[in-house]
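Give me the fold of what follows.
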Amino acid sequence: MSRLPVSLSTLEIFAEAGRLQSFSKAAESLSLTTSAVSQAIRKLEDRLSHKLFERTGNTVKLNALGTNLLREVEMGIEHMRVGLEAITQKSAGPLTMRSPPGLATLLTPVIQKLLDLEECDVRFVSDETQEHTSFHEFDITVFLGARAGQYPGAESLGVDVFTPVCRPDIASRVQDVQQLLQYPLLINETAAVSWDDWLKSNNIAGRGSKRIYFNRAAHIVSALLNGAGIGLESLRILSPQLQRGELAICPIENVVSLRRKLAFLYVTTDPAKKQRAARAAQLIRENCTTDEQGLLHSDHFSTWPS
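Model (predicted):
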């Protein structure tokens, strides 16, 4: 295979200068000096024995030859980029994701979509412990909790709304607070908002007839579906069951819901992993972000098996 008459680095400089129609902007983009870009372009033109830019004062513009060359060079660079990415992605190991157990079920369809789009493995870790010092080890981390927004670089996934939820047949019999308090209150001990918080915010005396305590949101969901009582859980977590009509919000008038920003997304800044992680992060935004009512924007879960 014959060698190119010019170096690849020179062609990269030409492509950036041609794309931006500016030597100074190309220099800034490539972390070079304007003089270095100008000299590289002049050497390229000398080697080819043809001008590629029209120069007027401090402005430059590709001529017809330069435009044709830019098109071919950009195609070549893109082919090389695709080839290199295919190798680096295969050797990069699995995409790593981490979330608390309460949000794990919401991320399952995200992982499935990711596998359809990417030729990579996924390693998913679900735990309650999200130390500040260890989450950087993951490509994607979803935080949930009162302090979740404190981590640098974390972005909000919308509001979490807490309001009484139960099975539809129970909801039809709950028209006021007194009727609600006749049912067992299901309590998630790991949640950032409690039944006592809700009762206090609505100036309701009493604590209900009985209480059942759990330490996982998944247990709350199972108990709700079994008709064990009424739960106070983030509508984000209960959105799949609400979308499918398996659960319903209690139709009680003149009560307020509690709103908190508890869910946040962190994406790695590692240059070698950032591009792949960014695509996964976008799927999480599309599928796990809530609207102003605290429900998931995506209706994907309406057809997701329970």
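
switch to C-alpha atoms for all contacts and neighbour counts from now on
Fine.

List the buried residues for the top helix by length along the chain?
Assignment by DSSP state H gives helix 64-91 as the longest helix of the chain. Using 16 or more other C-alpha atoms under 10 Å as the test for burial, helix 64-91 gives 66, 67, 69, 70, 73, 74, 89.

Name the next helix or strand downstream of it, please.
The helix or strand immediately downstream of helix 64-91 is strand 95-99, counting by DSSP states H and E.

now what about that following strand, what contacts it?
Here strand 95-99 makes contact (C-alpha atoms under 8 Å, 6 or more residues apart in numbering) with 120-128, 135, 138-144, 276-277.

what do you get if the cut-off is 6 Å, keeping everything else the same?
With C-alpha atoms under 6 Å, 6 or more residues apart in numbering as the test, strand 95-99 has contacts from 122, 123, 124, 125, 126, 138, 139, 140, 141, 142.

Kindly report the same for stretch 159-169.
Residues contacting stretch 159-169 (C-alpha under 6 Å, 6+ apart): 224, 230-235, 247-250, 257-261, 294.

tell me the contacts of the closest residue to residue 128 other than its chain neighbours?
Of all residues not flanking residue 128 in the chain, residue 100 sits nearest, at 5.0 Å (C-alpha to C-alpha, 6 or more residues apart in numbering). Contact analysis of residue 100 by C-alpha under 6 Å, 6+ apart lists 126, 127, 128.

before we go on, could you also do this sequence so I can check it against the first one:
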Amino acid sequence: MRQPITSLPSLTCFRAAAELESFSAAADQLNLTHGAVSRAVRLLEDDLGAALFERRNRRVFLTENGRRLARAVDEGFARIEQAIADIRQSEAGVPVTLSCEPTLLMRYLIPRLPDFQERFPDITLQLVAGGGPVRLDANIQFAIRRNDFSIPNRYRTTELFDEEIGPVCRADLVELFFENGQLKPNALCLHTRTRPQAWAQWFELTGTRRAEATGQSFEHFYFSLQAAVAGLGVAIGPKRQVHDDVENGLLAAPLGFRRDGSLYVLLSERSSPQGRVEKALLTWLGETLG
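Now for the predicted structure:
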């Protein structure tokens, strides 16, 4: 049988005193008297039959048992606080904001958002476009990014998928741009300013030799892929960003895809335990992007 736990107020007083190593400071933080905190800690020690603090010269120091309990109480309260936050968020209908790189957002996640809404009707997921470094706060709780920049240590990173790239063109123009499993020398290559080395990287990955690929340049990756759909030339397409167009027969990837060494990750605050919302998001992303 489970042993009854001393009242939560005693644990609350112990938690504050353990963090501050001061009954007086804990009392100030909790708006209690020094005596109330001291009595609550003493009650807990009597219940456990073990000293949690060493009392010396009007100061208190955690014992080994005290440190063990402090770690457990911190973890337990953190889980409770996260559950309360999740419940309040779902009951209040407050949206959870996920920032995602624009091309992946527009061409892959948004078409699949109805599936998330159907599976998790109590979570309002709001998607916003953004790339590169991001600041997670009350306005943006999560972010999907390619790990091509320095990610702060304060963020938890969960791997989602490896980036895979390959040349793509309009499906009915494959013979115009490709021959014998090779890109024709005169094929018009579509470039993008957001990934200016995409073609050079492809040639390096495949070990092919070719003069610097020339062709039209676009402001963003998304535009270069739309240009490929329009039949203007051949673009370097990330596998997931072109998945639906390939499946629907709009685009073709005659040479397949290669891993380029980068990967996409989900960023979240490391200081917060994984709550119900983050676990639901990871489950959905794992199944959707995997």
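
Go through the buried residues of helix 64-91 of structure 1 and name the one nearest residue 204 of structure 1.
Taking C-alpha to C-alpha as the measure, residue 204 of structure 1 lies nearest residue 89 of the buried residues of helix 64-91 of structure 1, at 56.2 Å.

what's around the closest residue to the closest one other than its chain neighbours, how many residues?
Distances taken as C-alpha to C-alpha, 6+ apart place residue 120 nearest to residue 89 of structure 1, at 7.2 Å, with adjacent residues excluded. A count of nearby residues for residue 120 of structure 1, using other C-alpha atoms under 10 Å, gives 17.

Can you check my assumption that residue 120 of structure 1 lies in a helix?
No: assessed with DSSP: H, G, I helix; E, B strand; the rest coil, residue 120 of structure 1 is coil; it does not lie in a helix.

quick one: it and residue 215 of structure 1, what's the gap?
Shown here: residue 120 of structure 1 relative to residue 215 of structure 1, a distance of 33 Å by C-alpha to C-alpha, to the nearest Å.

cool, and residue 141 of structure 1?
From residue 141 of structure 1 to residue 215 of structure 1 the distance is 21 Å (C-alpha to C-alpha).

who's more crowded, the two?
Each of residue 141 of structure 1 and residue 215 has its neighbours counted (other C-alpha under 10 Å); residue 141 has more, 25 against 12.

related to what we said a few turns ago, sort out which of the contacts of residue 100 of structure 1 are buried, if you could.
In those, burial by neighbour count holds for residue 126, counting by 16+ other C-alpha under 10 Å.

Need the contacts of residue 100 of structure 1 in CSV (columns: distance to residue 38 of structure 1 and secondary structure).
Formatted as CSV, these follow (distance: C-alpha to C-alpha, whole Å; DSSP: H, G, I helix; E, B strand; the rest coil):
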residue, distance to residue 38 of structure 1, secondary structure
126, 53, strand
127, 54, coil
128, 55, coil
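
As a check, name the ranges of all strands in structure 1.
Counting by DSSP state E, the segments of structure 1 that form strands are 53-56, 59-62, 95-99, 122-126, 140-144, 155-156, 160-166, 185-188, 211-214, 230-234, 248-249, 258-260, 263-267.

Can you state the residues of structure 2 onto which the second one aligns?
Following TM-score structural alignment, the aligned partner range for strand 59-62 of structure 1 in structure 2 is empty.

Could you give me the buried positions within that strand?
Residues 60, 61, 62 are the ones in strand 59-62 of structure 1 that count as buried (16+ other C-alpha under 10 Å).

how near is the second one to residue 9 of structure 1?
It refers to residue 61 of structure 1. From residue 61 of structure 1 to residue 9 of structure 1 the distance is 21 Å (C-alpha to C-alpha).

With residue 103 of structure 1 instead?
Counting by C-alpha to C-alpha, the gap from residue 103 of structure 1 to residue 9 of structure 1 is 46 Å.

Over to residue 105 of structure 1?
From residue 105 of structure 1 over to residue 9 of structure 1 the distance is 47 Å, taken as C-alpha to C-alpha.

Brilliant, that's me finished.
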